[in-house]
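**Student:** Give the three-dimensional model of this entry:
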Amino acid sequence: MKKYLIPIGVLAGIIIIAAIIIAPRYNTLVNLDEEVNQQEAGIDTQLQRRNDLIPNLVSTVEGYASHEQEIFTEVAEARSQVAGANTVEEMSEANDQMNSALSRLLAVAEAYPDLQASEQFTGLRDELAGAENRIAVARQDYNTAVGEYNRNTRTFPGNMIAELFGFADKPYFEADESANEVPSVDFNSDDDDS
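**Tutor:** Predicted coordinates:
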């Protein structure tokens, strides 16, 4: 009977040691995963906040520049994509398209001095700038959380625990290459006689 106690004791010891090593790492990965999810929700909240400002901004600009329908359509489509984004990659892509559309809209607005002097437009533009700043901070916070999470899923012994329990790397919220391009706006319409 004593022959069986030694292997059972060794096996119990291995299980206890494994639990002591695995449990804290597992809990760390769970906490980091939740932090990433929370930061992703923060980006989503800020994108939605900006999305809610856009109809008022478009309406204000449209009142002065009604013939710029292509830009208004582009903004509406980008807004729809932001609202329908479900993953970080989709949010990032939709955000890039929205930034491009808003850049074009604001560039068009610069051609209308009366619009630039409008209190409603300047107030909305300032709110939009604030929203963009909050989005940038939310993206930075998310990427910091992803970096910490990914480091823990890729370093030893976290990588073994991550593999065992299915913790996969998370994607960073990155700007698209086209986000660095300056949008072109043509103020010379075919309707002008000059």
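**Student:** When you work out contacts or count neighbours from here on, use the C-alpha atoms and nothing else.
**Tutor:** Will do.
**Student:** Pull the distance from the top helix by length along the chain to the chain's centre.
**Tutor:** When the chain is parsed with DSSP state H, its longest helix is helix 2-64. Between the centre of helix 2-64 and the centre of its chain there are 16 Å (CA atoms, centre = their mean, to the nearest Å).
**Student:** List the buried residues in the helix or strand following that helix.
**Tutor:** Next in sequence after helix 2-64, counting helices and strands by DSSP states H and E, comes helix 69-84. For helix 69-84, the buried set under the neighbour-count rule, 16 or more other CA atoms under 10 Å, comprises 71-72, 74-79, 81-83.
**Student:** And the contacts of helix 69-84?
**Tutor:** If you take CA atoms under 8 Å, 6 or more residues apart in numbering as the criterion, helix 69-84 is touched by 47-48, 51, 54, 58, 62, 91, 94-95, 97-98, 101-102, 104-105.
**Student:** Also this sequence, please, to line up against the first:
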Amino acid sequence: METLFIFIGILVLLVIMIITIHNGIISRRNTVVRSWSNVITYERQKNVTLPELEKHAAEYKEHESELLSKITALRSAIDQASSGEVRTDDLKAIETHTASMLGSFKVAVEAYPNLEMASITKSLMKEISELQENIAAAITIFNRNVEAFNTGIQTFPNSLVNSMFTKEQSYQSFQNEAAVDSLGFTLQRGE
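**Tutor:** Just a heads-up that it's a prediction; the model follows:
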């Protein structure tokens, strides 16, 4: 009889462990999705500033028509990003368009500093730069959450529970290839 109680106790403990691990995996997944939504929300806040910037860029139109197409491409990339589905390739496209647009606009403002709208334009560019800082922070948080989630489904006994019950897949963290390339360093394992 005592053996039966020990067996039932072990079984109950095992079930509680499995439920706790499963719930931890689900919680970390939800944290990844929420942090991804934060990144996309910051990206979409650019769409509040971009129409105003676009209006001012139109005044530079005779000087810098390429800039308008870059702003349009950025707005399109932001609109296509999904806050419900984690797709780092979308974010990569947005960040590439943002860098291209910021570079073009700085050149336009510096080339024509005496234009009447230069101060307004610089103010809008400052606002977008601040948004970029917020996005960088949100990406850092997203990557940290992805790391915690991936570790949580890859380590034992979580990997066992995940493969049997939860069946979650790893998320890909966001990497900015332009930043990596500018460092001239890549992380490699020793052989």
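**Student:** TM value for the aligned chains?
**Tutor:** The TM-score (TM-score structural alignment, normalised by the length of structure 2) is 0.80; 177 aligned residues with a CA RMSD of 2.6 Å.
**Student:** circling back: of the contacts of helix 69-84 of structure 1, which count as buried by neighbour count?
**Tutor:** 47-48, 51, 54, 58, 62, 91, 94-95, 97-98, 101-102, 104-105.
**Student:** Nearest to residue 34 of structure 1 among these?
**Tutor:** residue 91 (18.5 Å; CA to CA).
**Student:** if we can go back for a sec, may I see the buried residues of helix 69-84 of structure 1 organised as CSV, with distance to residue 173 of structure 1 added?
**Tutor:** As requested, those are exported to CSV (distance: CA to CA, whole Å):
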residue, distance to residue 173 of structure 1
71, 26
72, 26
74, 23
75, 21
76, 23
77, 21
78, 18
79, 18
81, 16
82, 14
83, 17
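**Student:** Closest to residue 151 of structure 1 out of those?
**Tutor:** Nearest to residue 151 of structure 1 among those is residue 82, at 29.1 Å by CA to CA.
**Student:** Now check the closest one against structure 2: what is it aligned to?
**Tutor:** Taking TM-score structural alignment for the superposition, residue 82 of structure 1 sits opposite residue 78 in structure 2.
**Student:** any idea how far that match lies from residue 45 of structure 2?
**Tutor:** Between residue 78 of structure 2 and residue 45 of structure 2 the computed distance is 9 Å (CA to CA, to the nearest Å).
**Student:** Ok, residue 11 of structure 2 next?
**Tutor:** 51 Å.
**Student:** Thought residue 53 was touching residue 124 of structure 2, still the case?
**Tutor:** Yes: using CA atoms under 8 Å, residue 124 of structure 2 is in contact with residue 53, at 6.4 Å.
**Student:** ok, the two, which is more surrounded?
**Tutor:** residue 53 (21 against 17; other CA atoms under 10 Å).
**Student:** check contacts around the counterpart of the more buried one in structure 1.
**Tutor:** In structure 1, the residue matched to residue 53 of structure 2 (TM-score structural alignment) is residue 57. Each residue near residue 57 of structure 1 by CA under 8 Å, 6+ apart is listed here: 121, 124-125.
**Student:** Residue 141 of structure 1 touches residue 39, doesn't it?
**Tutor:** Yes: counting by CA under 8 Å, residue 141 of structure 1 touches residue 39, with 6.4 Å between them.
**Student:** roughly how far apart are residue 103 of structure 2 and residue 49 of structure 2?
**Tutor:** Here residue 103 of structure 2 is placed at a distance of 17 Å from residue 49 of structure 2 (CA to CA).
**Student:** Looking at the two now, which is surrounded by more residues?
**Tutor:** Under the criterion of other CA under 10 Å, the comparison of residue 103 of structure 2 against residue 49 puts residue 49 first, with 15 against 12.
**Student:** From residue 146 of structure 2, how far out is that one?
**Tutor:** The value you get for residue 49 of structure 2 to residue 146 of structure 2, if CA to CA is used, is 29 Å.
**Student:** How many residues are close by residue 133 of structure 1?
**Tutor:** There are 13 residues near residue 133 of structure 1, going by other CA under 10 Å.
**Student:** Spell out the secondary structure type for it.
**Tutor:** Here residue 133 of structure 1 is helix, with the state taken from DSSP: H, G, I helix; E, B strand; the rest coil.
**Student:** follow-up on the earlier one: now, the contacts of residue 57 of structure 1 that are in helices?
**Tutor:** Filtering the contacts of residue 57 of structure 1 for helices - DSSP H - leaves 121, 124-125.
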